[in-house]
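[1] Quick one, structure for this:
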Amino acid sequence: MTNEKNSGAEPIVLGALHGAYGLKGWVRVQPFQGTSALLGSKHWQHVLPDGEVRPVELEKAKLHGAGIVAKFQGIDTPEDAAALRGAVALYRKDFPEAEENEYYWVDLIGCDVVNKEGQSIGQVKGMIDNGVHDILNVKRADGKEVLIPFVEDYLAEVNVEAKKIVVDWDPSWD
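    Predicted structure coming up:
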C-alpha cells in the first residue's frame, strides 16, 4: 500500500499492472501488500501513469503465484491487456472489513507509538514488508527513524480508531 496517510478522498494504490496474461484479455497485477483488499472488492480503479484515475469494471480476479490475474470489462484481447499501464487502486471505503488482529497499512500510518510505560517512541511514517513479517517505520521526535517488527512479541495493543499502537519496546533501542 501507499506509505502516505490517506483521507479516503484519493484512491489508495495497491498494485502495479504488469501486462497481459493468456489470450482472453486478463492482466497481471503485482500487489504491493497482500491480496485481501483487491480480491475482496469489485470497485477497482485504474491509475494511469499520468495520475488520472478511471473506474474499471472488474469481471473476475484470482490469485496466480505471488500475484493476481484480473479480467476487466471491455478488455478482451492480449493486446488490450498489454496496453494497460499504471496501477490499480481502491478507495478506502471499498476495502473489505479486516479480520480480527489484521490491519491495513494505510490505517497504521500516522498512528502514535508508545511503549507499555507510556513513553513516546514516535509516529508511524510507513510500513515495510521484509518477506517474513511487516515492520513499523517509526519517526521519532528527534527526526531519526526506528524500525519495530510488527509481530505479536512486540505488540501490546493496536487501536486504529484512537490512532495508537502500544509496543513492548525501549525508546533507546534503534
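[2] going forward, measure contacts and count neighbours with C-alpha atoms only.
    Will do.
[3] just the strands in this protein please.
    For the chain, the strands defined by DSSP state E occupy 12-21, 26-31, 45-47, 53-55, 58-64, 67-72, 87-90, 112-115, 120-129, 134-139, 145-149, 155-159, 164-167.
[4] Can I get those strands in JSON lines including distance to Glu100?
    Below are the strands of the chain laid out as JSON lines (distance: least, Cα to Cα, whole Å):
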{"stretch": "strand 12-21", "distance to Glu100": "21"}
{"stretch": "strand 26-31", "distance to Glu100": "22"}
{"stretch": "strand 45-47", "distance to Glu100": "27"}
{"stretch": "strand 53-55", "distance to Glu100": "30"}
{"stretch": "strand 58-64", "distance to Glu100": "22"}
{"stretch": "strand 67-72", "distance to Glu100": "24"}
{"stretch": "strand 87-90", "distance to Glu100": "21"}
{"stretch": "strand 112-115", "distance to Glu100": "20"}
{"stretch": "strand 120-129", "distance to Glu100": "19"}
{"stretch": "strand 134-139", "distance to Glu100": "17"}
{"stretch": "strand 145-149", "distance to Glu100": "19"}
{"stretch": "strand 155-159", "distance to Glu100": "11"}
{"stretch": "strand 164-167", "distance to Glu100": "16"}
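[5] wait, which of those is closest to Glu99?
    The closest approach between Glu99 and any of the strands of the chain, judged by Cα to Cα, belongs to strand 155-159 at 13.4 Å.
[6] one more to line up against the first:
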Amino acid sequence: MQLVVGRIGRAHGIKGEVTVEVRTDEPELRLAPGAVLATDPAATGPLTIAAGRVHSGRLLLRFEGVRDRNAAEALRNTLLIADVDPEELPEGDDEYYDHQLMDLDVVTVDGQEVGRITEISHLASQDLFIVERPDGTEVMIPFVEEIVTDIDLEEQRATIDPPPGLIDDRAEIASARDAADEASDDASGEASGEDL
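    Below is the predicted model of the structure:
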C-alpha cells in the first residue's frame, strides 16, 4: 500500500536541496537517507534520498542525481509516496495512518450520524477530516482530542463531540440572527417608550 509522506517545496541553496512539507509522523523512518520513494507525478520518480537535515525547523532533503538548484526547483510540488505494509501499525496507541481512517462513519457522542470520512487534509496547524454528509455536502472536522473523542477501527467509527456550529452552521447562523432581531426589537420598543 502507498502512503503520501511528504510534498517537495522550493529549492534551498544551489546544491540541489529542497524543503519538504512532512506528511508522516515517522519522518526518521520514511524520509531517511537511502529511502526510495515513488512520486506523484509518477514520471518524476522514483527518488532516492541521498541526505537530509533540519534547518530552521524545516526538513531539507537532497535526492540522488539532483545536483543543482534548477533540478531541485523542477521537483517543486511533487508528492513523495512510501510503500507500506497494510498490516503495519503506527507506534503510538493514538496514532493512525490515513488509510485506517478513510471511510469511517462519523457520529456524535449522542449517536447522531454526521457522515463518512472521505479525505484527511494535513495542514501545518492540525489535520482535518473531510466528512461527506448524507445529503452530499461536506464538513471539516479538526482531528484534535477535544473534538474527536474516540476512533474504533473494529466498528469502523469515529465519535466526535463537536462545539456548537461545527457541523450545523446554518442553525448557529439562524440562532445568532434571531438573537440580533430580538435585541433590535427590544431596543426599538424601549426607544418608543421613552418618546411617550
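[7] how close does Arg140 of structure 1 get to Ser172 of structure 1?
    Distance from Arg140 of structure 1 to Ser172 of structure 1, counting by Cα to Cα, to the nearest Å: 11 Å.
[8] between these two, who's got more neighbours?
    Comparing Arg140 of structure 1 with Ser172 by other Cα atoms under 10 Å, the one with more neighbours is Arg140, at 17 against 7.
[9] Spatially nearest residue to the aligned partner of the more buried one in structure 2 (excluding sequence neighbours)?
    When structure 2 is aligned by TM-score structural alignment, the residue opposite Arg140 of structure 1 is Arg133. Distances taken as Cα to Cα, 6 or more residues apart in numbering put Gly115 closest to Arg133 of structure 2, at 4.2 Å, once the chain neighbours are dropped.
[10] Alignment lookup: that neighbour to structure 1.
    Using TM-score structural alignment, the partner of Gly115 of structure 2 in structure 1 is Gly122.
[11] returning to that earlier point: how near is the match of Arg140 of structure 1 to Thr118 of structure 2?
    In terms of Cα to Cα, Arg133 of structure 2 sits 10 Å off from Thr118 of structure 2.
[12] cool, Ser56 of structure 2 as well?
    Ser56 of structure 2 is 34 Å from Thr118 of structure 2, by Cα to Cα.
[13] which one of those two has more residues nearby?
    Neighbours were counted for Ser56 of structure 2 and for Thr118 using other Cα under 10 Å; Thr118 has more, 17 against 6.
[14] that older thread, mind listing what the match of Gly115 of structure 2 touches?
    Going by Cα atoms under 8 Å, 6 or more residues apart in numbering, Gly122 of structure 1 touches Asp112, Val113, Val114, Val138, Lys139, Arg140, Ala141.
[15] With Gln73 of structure 1 instead?
    For Gln73 of structure 1, the contacting residues are Val56, Glu57, Leu58, Glu59, by Cα under 8 Å, 6+ apart.
[16] Generate a PyMOL selection restricted to the buried subset of those.
    The buried residues among the contacts of Gln73 of structure 1 can be selected in PyMOL (16 or more other Cα atoms under 10 Å) with this line:
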select buried, resi 56+57+58
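[17] Show me what counts as buried in the longest helix seen in structure 1.
    Criterion DSSP state H: the longest helix present in structure 1 is helix 78-83. Within helix 78-83 of structure 1, the residues that count as buried by 16+ other Cα under 10 Å are Pro78, Asp80, Ala81, Ala82.
[18] just curious, which of these is nearest to Arg92 of structure 1?
    Nearest to Arg92 of structure 1 among the buried residues of helix 78-83 of structure 1: Ala81, at 25.7 Å, using Cα to Cα.
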